[in-house]
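>>> Here is a sequence with its predicted model. Questions after.
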Amino acid sequence: MTQLWNVTYTWRLRELMARDGMHATSDIIGPLAEHGITLSTSQAHRLVTGTPERLNLSVLAALCHILAVSPDELIDTDTQLIGSRLRAVGTTGEKPRRTPRTPVIRPVRAQVHRPDDQL
């Protein structure tokens, strides 16, 4: 039986920036530049106001250092079991063997004709 999980996460960058007195989305650009990460104003805005689906580990490490937090404080995760499903039984990973009665199935080349062609 395979368990199915729902994983949710909350991006807390804006909250942690406000805690440290950084209230504008562009306030993070300078500290990130000191860590060798260059972001445009629009990229910084998306990073602060949105929830990133993908995040470069260098950016994550720099944000954690700037805000003096660990990744689990920056990204709050929650996991809930939503159900389970049965796993296939009897499969060993081997290819099924053909019996002498099992015909070999081969592809047949298609023949395409134009409407004006004679058959």
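Structure received.

>>> contacts, neighbours, all on C-alpha from now
OK.

>>> So for Val48, what's the nearest residue that isn't a sequence neighbour?
With sequence-adjacent residues excluded and distances taken as C-alpha to C-alpha, 6 or more residues apart in numbering, Val48 is closest to Arg14, at 5.5 Å.

>>> Put this next to the first one:
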Amino acid sequence: MGPLLRERGIDLSASQVHRLVSGTPERLSLQVMSALCDILSCTPTDLVTTTAENAGVRKTATGDLPTPPTGAEKFRPRPARILPDA
């Protein structure tokens, strides 16, 4: 896989190629994805699967549940007006 990637301008170390081939990468650049699709004669949807998950309620830094909005976010500061000295 390394030489095929190098032919397409992708220079990965042996360990990077091993991780790419032997497991599921956490991140992948578009250039590498494009080269893999060219090598394997496939599309990105053939290589990537997605699953939808329900997002849980995020906790705050203190571990408490987030507080509901109070309405204070409606208030905005008024622009300052500079008046000439009288």
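Nice, I can see it. Everything numeric here is computed off the predicted structure, so don't read it as measured data.

>>> List the TM-score for the superposed pair.
The TM-score (TM-score structural alignment, normalised by the length of structure 2) is 0.62; 70 aligned residues with a C-alpha RMSD of 2.9 Å.

>>> that older thread, helix or strand for the residue nearest to Val48 of structure 1, which one?
Element membership of Arg14 of structure 1 [criterion: DSSP states H and E] is helix 13-19.

>>> Please apply the same query to Leu5 of structure 2.
According to DSSP H and E, Leu5 of structure 2 maps onto helix 2-7.

>>> Can you give me the separation between the residue nearest to Val48 of structure 1 and Gln3 of structure 1?
Taking C-alpha to C-alpha, to the nearest Å as the measure, Arg14 of structure 1 falls 34 Å from Gln3 of structure 1.

>>> Who has more neighbours out of the two?
Arg14 (18 against 11; other C-alpha atoms under 10 Å).

>>> residue in structure 2 matching that one?
Pairing criterion TM-score structural alignment: no partner of Arg14 of structure 1 within structure 2 is identified.

>>> Can you tell me how far the most centrally placed residue in structure 2 is from Pro68 of structure 2?
In structure 2, the C-alpha nearest the mean C-alpha coordinate belongs to Arg27, at 8.4 Å (C-alpha atoms, centre = their mean). Arg27 of structure 2 is 35 Å from Pro68 of structure 2, where distance means C-alpha to C-alpha.
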